[in-house]
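Novice: Everything below, folded, please.
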Amino acid sequence: MALRLMTLVVAQDNKDKVQAILDERKVRDCWQEREDGLLLTNLLLNAEQAEPLMDAFSSAFADQDSFKVILVPVEAALPHPEEEDQAPKAELEEEKKAANRVSRDELYEEALSGTKLGRNYLLMVLLSALVAAVGLLRDDIAIIIGAMVIAPLLMPNIALSLATTLGDIKLGKKALWCNAAGLGLGFLLAGAIGFAIKVDPAIPAIAGRTQVALSDLVLALCAGAAGTLAFTAGQAGAVIGVMVAVALMPPLVTAGLLLGSGELALAARAGLLVFTNLVCINLAGVGTFLLQGLGPRHWWQEEKVRKASLRAFAIWVALLLALAAVIGTLL
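Specialist: Predicted coordinates:
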């Protein structure tokens, strides 16, 4: 069972209010400290308890200047926490929404950190595109997989799915800008290489990324859902397999190389594969987040965000159907 250490900081006169919230829940351990007029409440709890507790604390204390909540993962604790008795029914209903995933706020912070459009991100895009180009031109699968594992474009798309699910415009804009910059930079570099070096479209690694089939839709949807599940479970290692299964950089670089060499029709086919993967990753991401009960913090936002999420989900589905129709005509 994954554990979290949560520290709540509020003014000392809120002790009874804090206790009332905790009395409705069963945490593994709790201890309090007083410092400079502040009450620090430390809680050892299961990962799925974090989200409902943070929501409760936010609703009760968000208007206070001293209010803070700090949440960190716990690698180990001694003595080992014992299995708890059955929790109260109300708490079980709250935890059911966050079952098998980390809290909304942890997901948000992780997604936000993956949308930082800075020098490191741009360098990662350039390096990934360069490695992919070398691997494609040499028809070397090992090198191409190296570019897939770097995968700088995967997290901005997961962040876009999360922003759509939460109705967070700020995160959505950051994710879109990060996506656009990464896709544009990788494509321009590949196009420059294709212009400087005549690319042979018969190279198997390149030719294979100009052939789009309906099975690519299934693969991208499954890989996108698996990647989102791994992300929500906090299993970063499992995302690596998804990077390889539905990588965006190799087909993007293929499109750039072929366009730079004047192979317009083949470049368009490779671009179609890139667009297919983008649509499927986002569609699978939004669908998976919704199925896991992820939503806004406050109840009065739920209806508005739910409608916006379903509208965005419908748009992704429409794009998917359009892609399926286009791919069907190419077969």
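
Novice: only C-alpha atoms for contact and neighbour calcs from this point on.
Specialist: OK.

Novice: give me the element residue 192 is part of.
Specialist: When elements are assigned from DSSP states H and E, residue 192 belongs to helix 169-196.

Novice: Show me how far that helix is from its chain's centre.
Specialist: Relative to the centre of its chain, helix 169-196 is centred 18 Å away, using C-alpha atoms, centre = their mean, to the nearest Å.

Novice: which parts of that helix are buried?
Specialist: 171-172, 174-179, 181-183, 185-191, 193-195 (16 or more other C-alpha atoms under 10 Å).

Novice: Remind me what it packs against, helices and strands.
Specialist: Judged by 3 or more C-alpha pairs under 8 Å, 6 or more residues apart in numbering; DSSP states H and E, the packing partners of helix 169-196 are helix 119-138, helix 154-166, helix 249-260.

Novice: could you say what helices and strands the first one packs with?
Specialist: Helix 119-138 makes packing contacts with helix 141-150, helix 169-196, helix 204-207, helix 249-260 when contacts are defined by 3+ C-alpha pairs under 8 Å, 6+ apart.

Novice: tilt between the helix holding residue 192 and helix 249-260?
Specialist: Between the direction of helix 169-196 and that of helix 249-260, the angle (axes from the mean of the first three to the mean of the last three C-alpha atoms, to 10 degrees) works out to 50 degrees.

Novice: sorry, back to before: quick one: which of the helices and strands packed on helix 169-196 is nearest residue 21?
Specialist: Evaluated with C-alpha to C-alpha, those place helix 154-166 nearest to residue 21, the distance being 25.1 Å.

Novice: can you pull the buried residues of the closest one?
Specialist: For helix 154-166, the neighbour count (16+ other C-alpha under 10 Å) marks 154-166 as buried.

Novice: Please generate a structure for the following sequence too, so the two can be compared:
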Amino acid sequence: MSARLVHIYLPDSQIGRLEEILPRHTRRYWRETVPGGQEKYSCIVQQRYTERLLEELENAFDALDSFTVCVMKLEAVMPPVHETSDTELLLDRDLPPPNALERFFSRDRLSTDELYEDIEESIHVRPSYLLTVGLSAIIAGLGMRSGQTAVVIGAMIIAPLLGPTMGLALAATVGNSKLGKQSAFTLGIGCLVAVLAGWVIGQLVAIDPLVPELRNRTAVQLSDVALALACGAAGVLAFSRGASLALVGVMIAVALVPPLAAAGIYTGAGYLVAGANAMFLFVVNLVCVNVAGIAMFLIQGLPPKSWRLTGGILAIWAFVLIALTSMMAGRIFLGWGSWDALLSYFGEIG
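Specialist: Modelled structure (predicted):
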């Protein structure tokens, strides 16, 4: 069973109010007195109810200086807590119960606070972040240059852009402007470092521009759009369920790190058009990841503060994606993005 052990500390004068809240979110809880006039409540909460319990606790007790909540993951509970559609805990009896699709997607998702905690450390520009991005781009660039797919995958496992990318999608979903600005800034700095790392490789190392691992990053196809959408959706789905960050990082990095490194390499080697094409692929992938990420967060029941704001942001990302896809289709129709055009371009440069 996916469950959390929630410890709640608050003054004993508030226990009546707390005991009105807890039965709406958990069937098992117990109380003990702790020093300092505090009471401690320990609750077994199914993961799908953690979000709404924390939200109601925050609304009720956040103004209290001594109020504290700790959330921990439970591996097992004996006896197990079983739930059916007849025994589920409803927050408001006047609201209709969730349908089967809502239950299916939301039952194992981490709460918003847990998602924030997982992202927090990775959305700030620190020396370790800059070094990780640079090294990841170098590994990916050298792997693409030599055609070693396994090396490129190794660069993805490092996953330096995971935090800010997930932060952008999460901020747009819940309407957190501070998180969005910090994530965008950190992502922008990381992208710049990745391109510069690739540019250094292009300056110092001889490259064959027609190596498949590099060449594949210079032309955007409909399959690339589908890949980026799938990566964004799968990455958010895995991330919101507490999957290994290495696994999530591969999903996200496959769409972001290689195009950035390729853009830098081609630019450093003097293939400016190819570098621009690789950067175009990165932009398309970034938009796709955000569109799919926001949609997946919403499908899983992540509560937006304002549906109008979240819907507006999603609509903007979708409009940009349509515009980029139209540009891509026009380039292919005119022959600018075809393999023959790229081969001709590389031949002229060479």
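
Novice: What does the TM-score come to for these two?
Specialist: TM-score of the superposed chains, computed with TM-score structural alignment, normalised by the length of structure 1, equals 0.91; 322 aligned residues with a C-alpha RMSD of 2.1 Å.

Novice: Strands of structure 2, start to end?
Specialist: With DSSP state E, the ranges of strands along structure 2 come out as 3-11, 28-34, 38-46, 68-74.

Novice: Ends of stretch 17-28 of structure 2, what's the gap?
Specialist: Chord length of stretch 17-28 of structure 2, first to last residue, is 17 Å (C-alpha to C-alpha, to the nearest Å).

Novice: Is it possible to get CSV of the helices and strands packed on helix 119-138 of structure 1 that adds distance to residue 47 of structure 1?
Specialist: Rendered in CSV, the data for those read as follows (distance: least, C-alpha to C-alpha, whole Å):
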stretch, distance to residue 47 of structure 1
helix 141-150, 28
helix 169-196, 24
helix 204-207, 43
helix 249-260, 34
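
Novice: Residue 105 of structure 1 is nearest to which of those?
Specialist: From those, taking C-alpha to C-alpha, the stretch that ends up closest is helix 169-196, at 12.8 Å.

Novice: so where in structure 2 does that closest one end up aligned?
Specialist: Residues 177-204 of structure 2 are where helix 169-196 of structure 1 aligns, taking TM-score structural alignment as the criterion.

Novice: My understanding was that residue 159 of structure 2 contacts residue 247; is that so?
Specialist: No. Residue 159 of structure 2 is not in contact with residue 247 according to C-alpha atoms under 8 Å; the separation is 9.1 Å.

Novice: higher neighbour count, those two?
Specialist: Taking other C-alpha atoms under 10 Å, residue 159 of structure 2 and residue 247 do not tie; residue 159 has more neighbours (24 against 17).

Novice: The more buried one -> structure 1?
Specialist: Using TM-score structural alignment, residue 159 of structure 2 pairs with residue 151 in structure 1.

Novice: wait, what's in contact with residue 284 of structure 2?
Specialist: For residue 284 of structure 2, the contact set (C-alpha atoms under 8 Å, 6 or more residues apart in numbering) comprises 225, 321, 324, 325.

Novice: quick revisit: closest to residue 243 of structure 1 out of the helices and strands packed on helix 119-138 of structure 1?
Specialist: With C-alpha to C-alpha as the criterion, residue 243 of structure 1 lies closest to helix 141-150 of these, at 5.7 Å.

Novice: average offset between the closest one and structure 2?
Specialist: Superposing on structure 2 and averaging over aligned pairs (mean C-alpha distance after the TM-score superposition for structure 1), helix 141-150 of structure 1 comes out at 1.1 Å.

Novice: Which strands or helices does that helix pack on?
Specialist: The elements that helix 141-150 of structure 1 packs onto, with contact taken as 3+ C-alpha pairs under 8 Å, 6+ apart, are helix 119-138, helix 236-245, helix 249-260.

Novice: gap between the residue nearest in space to the middle of structure 1 and residue 285 of structure 1?
Specialist: With the centre of structure 1 defined as its mean C-alpha position, the nearest residue by C-alpha atoms, centre = their mean is residue 158, 3.0 Å away. When C-alpha to C-alpha is applied, the distance between residue 158 of structure 1 and residue 285 of structure 1 equals 6 Å.

Novice: hey, what's in contact with both of the two?
Specialist: Contacts common to residue 158 of structure 1 and residue 285, judged by C-alpha under 8 Å, 6+ apart, are residue 228.

Novice: Stretch 122-142 of structure 1 aligns to what range in structure 2?
Specialist: Mapped onto structure 2 using TM-score structural alignment, stretch 122-142 of structure 1 covers residues 130-150.

Novice: ok now that stretch, how far from the chain's centre?
Specialist: Here the centre of mass of C-alpha atoms in stretch 130-150 of structure 2, compared against the chain's by C-alpha atoms, centre = their mean, lies 22 Å away.

Novice: Show me what counts as buried in stretch 314-329 of structure 1.
Specialist: Of the residues in stretch 314-329 of structure 1, those scored as buried under the neighbour-count criterion (16+ other C-alpha under 10 Å) are 316, 317, 319, 320, 323, 324, 327.

Novice: Select from those residues every entry located in helices.
Specialist: 316, 317, 319, 320, 323, 324, 327 (DSSP state H).

Novice: Disregarding flanking residues, what is the spatial nearest neighbour of the fifth one?
Specialist: Read that as residue 323 of structure 1. Distances taken as C-alpha to C-alpha, 6 or more residues apart in numbering place residue 276 nearest to residue 323 of structure 1, at 6.8 Å, with adjacent residues excluded.

Novice: Counterpart of the one you found over in structure 2?
Specialist: Structural correspondence for residue 276 of structure 1 with respect to structure 2 (TM-score structural alignment): residue 284.
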